[in-house]
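Trainee: next one to model:
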Amino acid sequence: MSKSIAGPEIERLIQLLAKVPGLGPRSARRAALHLIKKKEQLFEPLTAAMAEAVEKVRVCSVCGNVDTIDPCTICIDPRRDAATLIVVEDVADLWALERAAAMNVRYHVLGGTLSPLDGIGPDDLNISGLVSRVAEGGISEIILAVNATVEGQTTAHYITDQMADMGVKVTRLAHGVPVGGELDYLDEGTLAAALKSRTAFD
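Mentor: Now for the predicted structure:
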């Protein structure tokens, strides 16, 4: 059992920071110490920003993105091509594609991938929402921008089967996305090339 080096409030801060992806116990301690040292310049504004985010941030009821309005800014933007829908696993993937700025379209966030070993089936993802959006009409192409993993490809095949009789073109990312790669870790140029070189999913 590790020895406590600070008061319970600081220890709790460290423990919570350690739960953030990319931060282990050591990084969490360094981050906590930095925040404490920069209390007025960083810690207090960060606390206020987080409190405001907790109060105002919500999940878009249409696409699954996170924003301060519902429907989100992307869904209500009239300048976007409403006939093309990019399907992603997670909001982080949506943000990555937006940074690439390759296409001015709309999105659909699944909330994960099919994974029978982990007990994640179609009902655990936002696939029914996708089917409903396509059934409403007006969508001519779905771009499956899922990660090039076994689970991602399994999910892509399942969605393709769901779309078989709905009269919509289904494509997937092509060149630039390595097998086993995750969208959030790719650079903008690679993502842009992958979108422009998309191919039919078979």
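Trainee: switch to C-alpha atoms for all contacts and neighbour counts from now on
Mentor: Noted.
Trainee: quick one: the strands in this structure?
Mentor: Using DSSP state E, the strands assigned to the chain run over residues 58-59, 66-67, 81-88, 105-109, 141-144, 169-172, 199-200.
Trainee: redo the ones you listed as a markdown table? Include distance to Leu42 and mean neighbour count.
Mentor: A markdown table is the format used below for the strands of the chain (distance: least, C-alpha to C-alpha, whole Å; neighbours: other C-alpha atoms under 10 Å):
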| stretch | distance to Leu42 | mean neighbour count |
| --- | --- | --- |
| strand 58-59 | 25 | 16 |
| strand 66-67 | 23 | 16 |
| strand 81-88 | 33 | 20 |
| strand 105-109 | 32 | 23 |
| strand 141-144 | 39 | 23 |
| strand 169-172 | 42 | 20 |
| strand 199-200 | 46 | 14 |
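Trainee: please provide the structure for the following sequence as well, for comparison with the first:
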Amino acid sequence: MDTPLDRLTEQFRRLPGIGIKTARKLAYYMVQEPQEKVNEFIHALQEAKQKMCFCSQCFNLSSQDPCPICSDRKRDRSMICVVETPQDVLAVERSGNYGGLYHVLQGALSPLDGIGADNLRIKELLQRLENTEIKEVIIATDPDVEGEATALYLARLLKPVPIRVTRIARGLPAGGDLEYADEATLAGAVANRLEM
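Mentor: Down below sits the predicted model:
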């Protein structure tokens, strides 16, 4: 039976990270909300879709172009942190330890999914490096297979360019226990150890 509630559930299920149980829970919740709250939700969704765009310089999501980060003259313009998604920009910004610029690739290399270098914003990164005073590129892709492949690809691509290319360190989370860490995380922690 295909009811309006089933169709709404299916729309929620299409969202990343939402399984059928959560989708159903969200659908029931929205149907039971007062019409005013549903209208606010719909308006917020429509407004975000209409007013958000990709920054023409770094390809981060923003409500203005260039984005506030690219527009901020106080940012360190000698370094660019290369990330996969706009969510990654938010994560690095929350750390409070980075004050440079960003470049959002809009994904990672994944040949099995048909995502090659031409599907990412790599060409635009190279153009930015030609026209600026960038001294360092920090590669901050995810530590998964696709992220590592992307990092290696970028490192090789940037090798002939007279710019320092670094990779973010990886290892154990603060407050984590060694006994619960997986092998890859422990290997990264040992490989990226620091002097004391």
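Trainee: would CSV of the strands of the first structure with distance to Lys38 of the first structure be doable?
Mentor: Formatted as CSV, the strands of the first structure follow (distance: least, C-alpha to C-alpha, whole Å):
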stretch, distance to Lys38 of the first structure
strand 58-59, 29
strand 66-67, 28
strand 81-88, 37
strand 105-109, 37
strand 141-144, 43
strand 169-172, 46
strand 199-200, 50
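Trainee: can you tell me which of those is nearest to Thr160 of the first structure?
Mentor: Ranking the strands of the first structure by proximity to Thr160 of the first structure (C-alpha to C-alpha) places strand 169-172 first, at 6.7 Å.
Trainee: which one's the longest helix in the second structure?
Mentor: Secondary structure of the second structure per DSSP state H: the longest helix is helix 35-51.
Trainee: ok, average deviation of it from the first structure?
Mentor: The superposed helix 35-51 of the second structure is, by mean C-alpha distance after the TM-score superposition for the first structure, a mean 1.6 Å from where its aligned residues fall in the first structure.
Trainee: what residues does that helix touch?
Mentor: With C-alpha atoms under 8 Å, 6 or more residues apart in numbering as the test, helix 35-51 of the second structure has contacts from Met30, Ser63.
Trainee: check stretch 135-144 of the first structure too.
Mentor: Against stretch 135-144 of the first structure from outside (C-alpha under 8 Å, 6+ apart): 82-88, 133, 156, 166-173, 198.
Trainee: let's see that with 6 Å instead.
Mentor: Stretch 135-144 of the first structure has contacts (C-alpha atoms under 6 Å, 6 or more residues apart in numbering) with Ala83, Thr84, Leu85, Ile86, Val87, Val168, Lys169, Val170, Thr171, Arg172.
Trainee: so where in the second structure does that stretch end up aligned?
Mentor: Residue correspondence for stretch 135-144 of the first structure in the second structure, counting by TM-score structural alignment: residues 130-139.
Trainee: closest to the centroid, which residue in the second structure?
Mentor: Geometric centre of the second structure, nearest residue: Thr85, 2.2 Å, by C-alpha atoms, centre = their mean.
Trainee: now do the helices in the first structure.
Mentor: 8-17, 25-37, 44-56, 73-76, 91-100, 127-135, 150-162, 188-196.
Trainee: among those helices, which is nearest Gly111 of the first structure?
Mentor: Shortest distance between Gly111 of the first structure and the helices of the first structure, using C-alpha to C-alpha, is found for helix 91-100: 7.8 Å.
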